[in-house]
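Visitor: no FASTA, just this:
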């Protein structure tokens, strides 16, 4: 089994290399993000052990570029950063596991074996509706070739609407599926975020795909002529 270790702590990286070699693994080591990304894309590995704090290119960027390049090699983040948001960000970008330093070497070995048995993950299907695309893995949203920057809440709303495209969804359904069950605010928040989303995916492109069905809810459809509203829907 071939492993890539990307870590700028040379003493630790060498200790991991020796330990994994003794366990029967073939191990390559890189000490910066640029070299690590090059190695991961130019060679075939069963698992990549990736630090977050790297010179030249940090681990987040390495991971992001790997996944954008459709490289699904299992990645275990091996880092001293133990914050819950650090871990959440890593998983959002496509990490498969996360182990904080200092760590137990036997645990590391067992996690590597677990990832290798799992193999490269099947890439989640990209959602496409007309010229609008949403990648559930990278959370990247495009209208044609134009990237659209959206917040996590807007992303959740857009993903739900795209999965229910051409269907009328009510405010209650959106609240139940996009907001936390403990949310105690009014349903007007849905209108607010519909407006935010419309201002990003439609207005700049002269489109009217996210429409309000008066008295019922909302519907997201493929690109249409903004001057030709459907008989069932209209914007507020």
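Guide: Good, I have the coordinates. The shown structure was predicted, so the numbers you read here are calculated from the model rather than taken from an experiment. Numbering: from 1, shown residues only.

Visitor: every contact and neighbour count from this point should use C-alpha atoms.
Guide: Fine.

Visitor: show me where this protein has strands.
Guide: Applying DSSP state E to the chain gives strands spanning 2-6, 26-30, 47-50, 75-79, 97-100, 127-129, 132-135, 140-143, 146-148, 210-213, 217-220.

Visitor: reformat those strands as JSON lines; add distance to residue 114 and mean neighbour count.
Guide: Output for the strands of the chain, formatted as JSON lines (distance: least, C-alpha to C-alpha, whole Å; neighbours: other C-alpha atoms under 10 Å):
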{"stretch": "strand 2-6", "distance to residue 114": "13", "mean neighbour count": "23"}
{"stretch": "strand 26-30", "distance to residue 114": "17", "mean neighbour count": "18"}
{"stretch": "strand 47-50", "distance to residue 114": "10", "mean neighbour count": "26"}
{"stretch": "strand 75-79", "distance to residue 114": "11", "mean neighbour count": "24"}
{"stretch": "strand 97-100", "distance to residue 114": "10", "mean neighbour count": "18"}
{"stretch": "strand 127-129", "distance to residue 114": "30", "mean neighbour count": "16"}
{"stretch": "strand 132-135", "distance to residue 114": "26", "mean neighbour count": "20"}
{"stretch": "strand 140-143", "distance to residue 114": "29", "mean neighbour count": "19"}
{"stretch": "strand 146-148", "distance to residue 114": "36", "mean neighbour count": "12"}
{"stretch": "strand 210-213", "distance to residue 114": "43", "mean neighbour count": "22"}
{"stretch": "strand 217-220", "distance to residue 114": "40", "mean neighbour count": "22"}
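
Visitor: try it against this one:
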């Protein structure tokens, strides 16, 4: 889906062919793009370019991606940061989240998945770019914290709202329980992962999703929302 909202994306990677590939694809999607080969250039450029989303490689020369993320978030708290890492290690994920990262992708990744993550971050953190977001049978209004399903306003608790919004905005993406906990409950949540199952069960009841066609369970992987 083409983007016509002038959303700005800053790409940070020291590999020119990756920057070129991502820039070409995102420009084709209608985004305004700036690129940086290292962290210091990215931080300086962010002040002028004011990106909505930063796609940031962890392994960049000089100042690494973690320190770059910290400085970018200090410069603009609303700026969404998606970190790219070659290692899917829990320590890297937690470290990035503690420094303000909003999402992460493990290399190698598909362009379509990165595009989906960018769109999700924009809808989640910059709803004013879109107003009310319509996704399949859902309409999300973040200003009113209201979700309409099949023309029916859902009666949701604050946590149910946050969880359903996260699942719907990331439709088509498999989300593990740990990733959901980080996004909805926070990386410092000290409870059990099973709380996700409890809330998913409640959402399925409110959506009349008895056959789990909307919120699918992928055994050993997590959950995925499939929109009709």
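Guide: Sure, I can see it. For clarity, every value in this text was computed on a predicted model and none was experimentally measured.

Visitor: any idea what the TM-score is?
Guide: For these two chains in superposition, a TM-score of 0.51 is obtained (TM-score structural alignment, normalised by the length of structure 2); 126 aligned residues with a C-alpha RMSD of 2.3 Å.

Visitor: about what we covered before: among the strands of structure 1, which is nearest residue 188 of structure 1?
Guide: strand 217-220 (11.9 Å; C-alpha to C-alpha).

Visitor: where in structure 2 does the closest one fall?
Guide: Across structure 2, nothing matches strand 217-220 of structure 1 (TM-score structural alignment).

Visitor: could you say what helices and strands that strand packs with?
Guide: The contact analysis (3 or more C-alpha pairs under 8 Å, 6 or more residues apart in numbering; DSSP states H and E) places strand 217-220 of structure 1 against helix 152-163, strand 210-213.

Visitor: if we go to 10 Å?
Guide: helix 152-163, helix 171-178, helix 188-201, strand 210-213 (3 or more C-alpha pairs under 10 Å, 6 or more residues apart in numbering; DSSP states H and E).

Visitor: could you dump the strands of structure 1 to TSV with distance to residue 161 of structure 1?
Guide: TSV is the format used below for the strands of structure 1 (distance: least, C-alpha to C-alpha, whole Å):
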stretch	distance to residue 161 of structure 1
strand 2-6	39
strand 26-30	42
strand 47-50	35
strand 75-79	31
strand 97-100	30
strand 127-129	10
strand 132-135	11
strand 140-143	13
strand 146-148	16
strand 210-213	9
strand 217-220	6
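
Visitor: so which residues of structure 2 form helices?
Guide: Counting by DSSP state H, structure 2 has helices at residues 16-28, 39-49, 65-75, 90-98, 111-125, 158-169, 177-180, 194-206.

Visitor: could I get those helices as CSV with distance to residue 149 of structure 2 and mean neighbour count?
Guide: Below are the helices of structure 2 laid out as CSV (distance: least, C-alpha to C-alpha, whole Å; neighbours: other C-alpha under 10 Å):
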stretch, distance to residue 149 of structure 2, mean neighbour count
helix 16-28, 30, 14
helix 39-49, 37, 17
helix 65-75, 34, 20
helix 90-98, 31, 16
helix 111-125, 17, 18
helix 158-169, 11, 19
helix 177-180, 21, 18
helix 194-206, 10, 15
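
Visitor: to residue 7 of structure 2, which of those lies closest?
Guide: helix 111-125 (8.1 Å).

Visitor: where in structure 1 does that closest one align, residue-wise?
Guide: Residue span in structure 1 matched to helix 111-125 of structure 2, by TM-score structural alignment: 105-119.

Visitor: residues in contact with that stretch: which ones?
Guide: Stretch 105-119 of structure 1 has contacts (C-alpha atoms under 10 Å, 6 or more residues apart in numbering) with 1-3, 15-16, 19-20, 23, 25, 45-49, 72-76, 78, 96-99, 121.

Visitor: and with 7 Å instead?
Guide: Contacting residues not belonging to stretch 105-119 of structure 1 are listed as 46-47, 74 [C-alpha atoms under 7 Å, 6 or more residues apart in numbering].

Visitor: residue in structure 1 paired with residue 50 of structure 2?
Guide: Match for residue 50 of structure 2 (TM-score structural alignment): residue 44.

Visitor: now its match: closest residue in space, sequence neighbours ignored.
Guide: residue 2 (7.8 Å; C-alpha to C-alpha, 6 or more residues apart in numbering).

Visitor: from residue 31 of structure 2, how far off is the aligned partner of that neighbour in structure 2?
Guide: Using TM-score structural alignment, the equivalent of residue 2 of structure 1 in structure 2 is residue 8. Look at residue 8 of structure 2 and residue 31 of structure 2: by C-alpha to C-alpha, to the nearest Å, they are 6 Å apart.

Visitor: so for residue 9 of structure 1, what's the nearest residue that isn't a sequence neighbour?
Guide: Closest residue to residue 9 of structure 1 apart from its sequence neighbours, by C-alpha to C-alpha, 6+ apart: residue 31 at 7.4 Å.

Visitor: how many neighbouring residues does the equivalent of the one you found over in structure 2 have?
Guide: The equivalent of residue 31 of structure 1 in structure 2 is residue 37 (alignment by TM-score structural alignment). Neighbour count for residue 37 of structure 2, taken as other C-alpha atoms under 10 Å: 17.

Visitor: correct me if wrong: residue 37 of structure 2 contacts residue 17.
Guide: No. Applying C-alpha atoms under 7 Å, one finds residue 37 of structure 2 not in contact with residue 17, separated by 11.2 Å.

Visitor: give the contact list for the counterpart of residue 62 of structure 2 in structure 1.
Guide: Alignment note: residue 62 of structure 2 maps to residue 56 in structure 1; criterion TM-score structural alignment. Contacts for residue 56 of structure 1 (C-alpha under 7 Å, 6+ apart) come out as 32-34.

Visitor: next one: residue 9 of structure 2
Guide: Neighbouring residues of residue 9 of structure 2 by C-alpha under 7 Å, 6+ apart: 31-34, 51-54.

Visitor: let's see 10 Å
Guide: When contacts are counted by C-alpha under 10 Å, 6+ apart, residue 9 of structure 2 touches 23, 26-27, 31-35, 46, 49-55, 79-81, 118.
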